[in-house]
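Asks: Pasting the sequence and the predicted model now:
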Amino acid sequence: MLTEVTSKPAAASSWIPGPSLPLPAGDQTPHPTPLLSPRTTAAVLHTVLSTTAEDGQADVEAITRLWARGEPIRSLPRKPRQTLRFGVQVLVDLGEAMQLFARDQRELVGQIRSVAGLESTSVEYFADIPTRGSGPGGRRTWRDYTTPSRGSRILILSDFGIGGPAFHDRRGKPAEWLSFLNKVRREGCSPVGLVPYPPSRRPAWLTSSLPLVLWDRSTTVGRAAASVRR
């Protein structure tokens, strides 16, 4: 047998709302951590971008050896020094595999210009491999790649085909990269790669054909110098 149930609605709350919390001050947007340590970025870049010039101070030891052997000094021996005076070309890979690092690329290009100087720095963009086309602007403006002036340092911001989707059909082939590296060396330029992947992921053909610097917070000036010398 059903029994009728009666209930009274709950009494209305008498609470009074208090003041709203203050709005946060400043920009609260989270900023990704840069790949290179901000404290050492300028020094690391100077090490990576510099080339060797045989126009330093007079090499007293070499001069002394020539005198001791009675040999004529036809040109003054000088010690090598690191310099940025030959200019820098930055090649920025915009291929699918490097999209994850797009923000880091943009920030690094600005830092490179600060270190090497606006007039001494040129920037070219490409996708997967420079020889398929490159340029300082959008993809529609890309043309055949042009080697910079003799003596320039060429810094390549790329994964060299290491990362990206497994079936990325436009990935730069080893033969293409080797051909490109041979071309710029014949023109008297010195290429260096800045790679966001550790040595354990680099193929043998790449490590044996190009100085590679790890694009990571663990990279110090000493490690960068050792990588460039290698």
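Replies: In hand now; what should we look at?
Asks: From now on I want contacts and neighbour counts done on CA atoms only, so please keep to that.
Replies: OK.
Asks: how about the helices in the protein?
Replies: Using DSSP state H, the helices found in the chain span residues 41-49, 60-69, 102-116, 174-186, 204-207, 221-229.
Asks: CSV for the ones you listed, including mean neighbour count and distance to L194?
Replies: Compiled in CSV, the helices of the chain are given as follows (neighbours: other Cα atoms under 10 Å; distance: least, Cα to Cα, whole Å):
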stretch, mean neighbour count, distance to L194
helix 41-49, 20, 9
helix 60-69, 12, 36
helix 102-116, 16, 11
helix 174-186, 15, 14
helix 204-207, 13, 12
helix 221-229, 16, 10
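Asks: Compile these into CSV and extend it with columns for distance to F126.
Replies: Converted to CSV, the helices of the chain look like this (distance: least, Cα to Cα, whole Å):
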stretch, distance to F126
helix 41-49, 20
helix 60-69, 45
helix 102-116, 13
helix 174-186, 13
helix 204-207, 19
helix 221-229, 23
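Asks: this is the other structure I want to compare:
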Amino acid sequence: MPEPPWLGRWAPGVMFAAASTDVPGRTVDERLLVRRLGGRAYVRELPYRTRATTRRGIQLLLDGGESMRPFRADQRWLRDLAGGVVGRDRVEVLRFQGTPLRGVRRVGRRERDGYRAPAAGTPVVLVSDLALRRLPFSGDAAAGTVEWGDWLDALRRAGCPVVCLTPYEAWAHPWALRRRVSLVPLDRRTSIGSAWRESRRVRGEVRR
């Protein structure tokens, strides 16, 4: 087993950041309340601090394309990590090639089914390079930016936040995709804090 892509002491926190969503808590956000009152805004209801939860589970999508072959061990490690952090019964694991729009397979099955987005609000955790490293002579087997963008837009309309765990730095991906999806590198320099910030960036959520 090669060295895991995230530091052991940080790995559960990084996965929690990617797999969780923020919901209203029970503690009043005093700072936000004071700011609103200071601006003489009419306060109809008290603002509450948010808290992160994994109670909605996740859909975990594993890219089985040729360019991701060197990272198969990382995918197995991430699948086990997600099960430990979220709960195995709350993780739907699907494999695909190209993009999920071309069909998905469940673990242990050869049959390919049409892709279906999870229930609205359920995070989608994608392990893929988003075809950043297209292999020579791959032809149509490797999806392009437009196809990936179409899939990401469909998930946004379905109300599902998407975080992509990528073997490469976020800046290496095309801007057309970076503005649509949060990108958390599979890199031992990835910290829990950077994973929190990036996983909330596209959604416009700020953890308080």
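Replies: That came through fine. Note that this is a predicted model, so its numbers are computed, not measured.
Asks: And the TM-score between them?
Replies: Taking TM-score structural alignment, normalised by the length of the second structure as the basis, the two superposed chains have a TM-score of 0.86; 199 aligned residues with a Cα RMSD of 2.3 Å.
Asks: Quick one: closest of the helices of the first structure to S122 of the first structure.
Replies: The minimum distance between S122 of the first structure and the helices of the first structure falls on helix 102-116, with 8.6 Å, by Cα to Cα.
Asks: Provide the aligned range in the second structure for the closest one.
Replies: Matched against the second structure by TM-score structural alignment, helix 102-116 of the first structure falls on residues 72-86.
Asks: what about the matching stretch, how far off from the first structure?
Replies: Comparison of stretch 72-86 of the second structure with the first structure after fitting gives an average deviation of 0.6 Å (mean Cα distance after the TM-score superposition for the first structure).
Asks: Mind naming the longest strand for the second structure?
Replies: For the second structure, the strand that runs over the most residues, judged by DSSP state E, is strand 21-28.
Asks: From P136 of the second structure, how far out is the most centrally placed residue in the second structure?
Replies: In the second structure, the centroid-proximal residue (Cα atoms, centre = their mean) is V163; its distance is 1.8 Å. Remark: distance between V163 of the second structure and P136 of the second structure (Cα to Cα, to the nearest Å) = 27 Å.
Asks: can you check S20 of the second structure too?
Replies: Taking Cα to Cα, one finds S20 of the second structure at 37 Å from P136 of the second structure.
Asks: Counting neighbours, go ahead and name the busier of those two.
Replies: More neighbours surround S20 than the other of S20 of the second structure and P136, with 26 against 6 (other Cα atoms under 10 Å).
Asks: if I pick the equivalent of that one over in the first structure, what's in contact with it?
Replies: Residue correspondence, TM-score structural alignment: S20 of the second structure in this structure matches S50 in the first structure. Taking Cα atoms under 8 Å, 6 or more residues apart in numbering, we find S50 of the first structure in contact with 82-84, 153.
Asks: Turn those residues into CSV, including neighbour count and distance to V90 of the first structure.
Replies: Output for those, formatted as CSV (neighbours: other Cα atoms under 10 Å; distance: Cα to Cα, whole Å):
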residue, neighbour count, distance to V90 of the first structure
Q82, 15, 18
T83, 18, 16
L84, 21, 13
R153, 26, 8
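Asks: Out of those residues, which is nearest to V213 of the first structure?
Replies: Nearest to V213 of the first structure among those, counting by Cα to Cα, is R153 at 13.9 Å.
Asks: G188 is in contact with I154 of the first structure, correct?
Replies: No. Contact criterion Cα atoms under 8 Å: I154 of the first structure and G188 do not qualify, at 10.7 Å.
Asks: Compare the two (neighbour count), which wins?
Replies: Using other Cα under 10 Å as the criterion, I154 of the first structure and G188 rank with I154 on top: 23 against 15.
Asks: how far away is that one from G138 of the first structure?
Replies: For I154 of the first structure, the distance to G138 of the first structure equals 20 Å [Cα to Cα].
Asks: If anything else comes up later, I'll come back, but that's it for now.
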